[in-house]
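Q: Need a 3D model of the sequence below.
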Amino acid sequence: MRSGTGWQAAGRALFGRRARLRWVHLVLGGALLMPFWLVGTVALGPLTGEQDMWSRSPAFLFGAYGVALPLAAVAGLFPTARRLSVAVARALCGIPGERLADGHARTRAGRVRTAGWCTLHMGVGALVSGTSLALPPFAVALIAVPLFPGVRNYLRIEPSVWSWVLLPLAGTALLLALAAVSAAAGALLARWAQVLLGPTPADRLAAAERRATELAERNRLARELHDSVGHALSAVALQAGAARRVLDSDRDSDVEFVREALAAIEETTRRTVGELDAVLGLLRQDVDGAERPGGPTLGTLDGLLSRSGVRVSLHTEGPLTAVPAPVSREAYRIVQEGLSNVLRHAGASPVTLWIAARDEELEIRMENPLPEQAPVVRPGGGRGLRGVAERATLLGGLAEAGPREGIWRLSARLPLEGRR
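A: Predicted structure coming up:
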């Protein structure tokens, strides 16, 4: 049973689909070397005096082969050579795609490695191709000696028992040796492809930077959605709950309060729909370097405070309109998240908000009384305060939040010359 399994494994290694595809890859390398080999024959012809290409000596043919290899290396220095080589290697060598580099070779190390790969691929491929072209007819002729006298006469072999037995065995052995050499050469190229066509340190660094940029963009969009939609839902839930309690009490004197609550809900949802459209526009924008929409800033803070569902006492210092737009947008979101945090955990507790625009930084501080009962904490914690800290960090600032002597305080310091 084990012997049969071993023979099957050997057969797959020599004649299986992967071995056949790798042989095609080698033949393709030989075909790619052919133009350079012809250039080598033209260059060596006047030096050796041999004019008939088909009657030239093996030494001349291998000399032309030696001239062709440096030319193949030069061809591999072009940036597009790596992209084409990777596509062919992935399709025919059976190499996982993530082990090979994508795109053109734009660094010196990448081009040098690609040149080495082209030399190896074309050089080994030319040897295997030439052997595959010349050896099988001779091997088949040896196998056919006992059956065809014409073949025996052509090879000038005297008929004997030994020629009838040994020559077919020799022909079969040559075919098996060719298959073994082709499989070994294909495995060699597959192994070296991961080294020569794999990502260079510069490629890995560029890929890491792309992933970091994509992750930062995803986190930014998540913060925008969380802050705008989360605040709106918290405010709407508070206003709707207050209006429902008034209606349930059947007190006609509070109809005006219900009207104001419904107006606040209307204004909050209308403003949030606009903010949601702006955030979704970031997802739909083409990668053409188009400028992103601005979004709300400290200049529109009055609208947020008037319809937030929380009584806010605002104190400002310095011209808020002079704050740079990136810092102003992030400051607006920090205030919005602070109000959402109050709505979730302290209800309609009054809030005191200080915003000071100084020469080098913008300071934000929000305070509200702690609720009598400890707030319900969601499993894993919320994302709002984490988003506030991320916004401040991206601008090179700091943010912190926590209880302080019976009050909850959220503070942030943002440099006016942010990192964005």
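Q: contacts, neighbours, all on C-alpha from now
A: Noted.
Q: what about the helices in this structure?
A: Secondary structure of the chain (DSSP state H): helices at 2-15, 17-48, 58-76, 80-92, 108-144, 149-155, 161-196, 201-249, 255-284, 301-306, 325-346, 384-394.
Q: need these in JSON lines with distance to L362 and mean neighbour count, can you?
A: Shown next, in JSON lines, are the helices of the chain (distance: least, C-alpha to C-alpha, whole Å; neighbours: other C-alpha atoms under 10 Å):
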{"stretch": "helix 2-15", "distance to L362": "69", "mean neighbour count": "13"}
{"stretch": "helix 17-48", "distance to L362": "63", "mean neighbour count": "19"}
{"stretch": "helix 58-76", "distance to L362": "55", "mean neighbour count": "18"}
{"stretch": "helix 80-92", "distance to L362": "49", "mean neighbour count": "18"}
{"stretch": "helix 108-144", "distance to L362": "46", "mean neighbour count": "20"}
{"stretch": "helix 149-155", "distance to L362": "96", "mean neighbour count": "13"}
{"stretch": "helix 161-196", "distance to L362": "51", "mean neighbour count": "18"}
{"stretch": "helix 201-249", "distance to L362": "20", "mean neighbour count": "16"}
{"stretch": "helix 255-284", "distance to L362": "23", "mean neighbour count": "16"}
{"stretch": "helix 301-306", "distance to L362": "15", "mean neighbour count": "15"}
{"stretch": "helix 325-346", "distance to L362": "8", "mean neighbour count": "22"}
{"stretch": "helix 384-394", "distance to L362": "11", "mean neighbour count": "19"}
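Q: could you dump those to TSV with distance to A356?
A: Formatted as TSV, those follow (distance: least, C-alpha to C-alpha, whole Å):
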stretch	distance to A356
helix 2-15	74
helix 17-48	69
helix 58-76	60
helix 80-92	55
helix 108-144	51
helix 149-155	101
helix 161-196	57
helix 201-249	22
helix 255-284	25
helix 301-306	14
helix 325-346	11
helix 384-394	16
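Q: Let's compare: structure for the following, please.
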Amino acid sequence: MLRSARPLARAVTYTRWLHLMLAWFFALASAMVYPGLTDMKPVRWLLVVLVPTVPVAALGLVPVVRRAEGLQAQLMLFPGQHARVRDGDAASGISAAPSASWRDRVRTSVWLVVRLELGCLTALAMLPLLGQFMALLVRAMGGSVDDIDAPLAPPTRWWVAALLVPVPALLLMAVVVTLGVALTAAARRLLGPSPAQRLAALEERTEQLLERNRIAHELHDSIGHALSVAVVQAGAARAAGDGAFTERALGAIEETGRAALEDLERVLVVLRESQRPASARPALGEAERLLKSARASGAVVDAEVSGPVDRLPGAVSRECYRMLQESLTNVLRHAGPVPVRVRVSVLPTRVDIDVVNPLPPAPVVPTGRGGTGLRGIRERAALLGGHAEIGPLGGEWRVRVELPLD
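A: Sure thing, here's the model as predicted:
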């Protein structure tokens, strides 16, 4: 019993009722022009319901009407902050954009006709039920009901009329709730986004997810590299017990940390300013900074960069920098300060990155959870149409990346 009465306590029930009655008021205004509100026979009531459909359908062809109807539907048909329900923040699925195609215009016209007819149905059910309610209420209070237009004559005994007073009110609320639910279902169907709008929203969501994933990779590569260098330098300085070596290690940690802060600032600037160009990120031309940082950590780096690095496309150059950075970070994190061979070749049709280091007999304890950076290298290579080969090969660990330039 309480569950069935729950809609009566929801504000959205009454906003839907008002939304329905607004359509009836339009039909009522139209009826004052034609066929008039005198001598209301069934045929004239039928004209009241049908005549306004033509101007309403024509109005729906105006593009901006769809936006107005969408905003009304969002506010009045769906639970919001004004309704005390759990799903008050649920998305309505209603578009508030102007009609972008003739399909949208036709759907808007159909929506306006459906809203009009449901509003008329609500009013035609409400008028006799309210009359019956007033007749029963007056009879229960001992008054005369001769001047009240009620479909059924109330009982002569006052106590019987008093018992029947709630019945028309409950029937009216049942009609309002039912037609409100029907109107809401029609709104989802007719005012919802078109397939083109859904596709555009899906593409926008995909772009946002890709951007978040890219930023996560940026932070992982930059901050992870700096922390790995700092950990390796600190451990080497403590093991060496040499003041001069410790001073050099602290200098390397300071320089690496400063570079990481610069990278972090670049990422934050991109996040703050949506129009910030992607060129704010470091490119392959700054690879010497990575090699210097790795050498300062104790690794013997044999590096060779050949080809016109400065002529690489911006996206390729920036992703190459991050892949090289993660490759060197992986060496320091898992193998320590070991000899590393780095080859970067810019060829006419592709870019090759080759990073090789010996596998240590006893691997260094990782400074964090592994796998994320190497997976990032594969993902970056795949997004650029290339591929990455990562793994042990003949007693060595090798990261080889090939990226096409066409």
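Q: mean per-residue distance, stretch 223-233 of the first structure to the second structure?
A: When the second structure is overlaid, stretch 223-233 of the first structure sits 0.7 Å from its aligned residues on average, using mean C-alpha distance after the TM-score superposition for the first structure.
Q: which residues touch that stretch?
A: 268-269, 272, 275-276, 279, 333, 336-337, 339-340, 383-384, 387 (C-alpha atoms under 8 Å, 6 or more residues apart in numbering).
Q: Closest one to G171 of the first structure out of these, please.
A: V279 (72.5 Å; C-alpha to C-alpha).
Q: what does the closest one align to in the second structure?
A: Alignment note (TM-score structural alignment): V279 of the first structure maps to V267 of the second structure.
Q: quick revisit: any idea which of the helices of the first structure gets closest to I407 of the first structure?
A: It is, among the helices of the first structure and with distance given as C-alpha to C-alpha, helix 325-346, at 10.6 Å.
Q: equivalent range in the second structure for the closest one?
A: Going by TM-score structural alignment: helix 325-346 of the first structure matches residues 314-335.
Q: gap between the matching stretch and the chain center?
A: Taking C-alpha atoms, centre = their mean, to the nearest Å, one finds stretch 314-335 of the second structure lying 31 Å from the centre of the chain it belongs to.
Q: Pull the residues that contact it.
A: By C-alpha under 8 Å, 6+ apart, the list of residues contacting stretch 314-335 of the second structure reads 218, 221-222, 224-225, 228-229, 232, 279, 281-287, 290, 294, 299, 309, 337-338, 353, 355, 357, 359-360, 363-367, 373-374, 377, 380, 384, 399.
Q: Now do L393 of the second structure against R198 of the second structure, distance only.
A: As judged by C-alpha to C-alpha, to the nearest Å, L393 of the second structure and R198 of the second structure stand 48 Å apart.
Q: Same question for A91 of the second structure.
A: As judged by C-alpha to C-alpha, A91 of the second structure and R198 of the second structure stand 14 Å apart.
Q: thinking again about what came up before, surely the match of V279 of the first structure touches I215?
A: Yes - under the criterion of C-alpha atoms under 8 Å, V267 of the second structure makes contact with I215 at 7.1 Å.
Q: mind checking what V181 of the second structure lines up with in the first structure?
A: By TM-score structural alignment, V181 of the second structure lines up with A187.
Q: nope, E207 of the second structure is what I was after
A: In the first structure, the residue matched to E207 of the second structure (TM-score structural alignment) is T213.
Q: Now do the contacts for that match.
A: Going by C-alpha under 8 Å, 6+ apart, the list of residues near T213 of the first structure is empty.
Q: how close does the equivalent of E390 of the first structure over in the second structure get to V346 of the second structure?
A: By TM-score structural alignment, E390 of the first structure lines up with E379 in the second structure. For E379 of the second structure, the distance to V346 of the second structure (C-alpha to C-alpha) stands at 20 Å.
Q: and what of S222 of the second structure?
A: To V346 of the second structure, S222 of the second structure is 23 Å away according to C-alpha to C-alpha.
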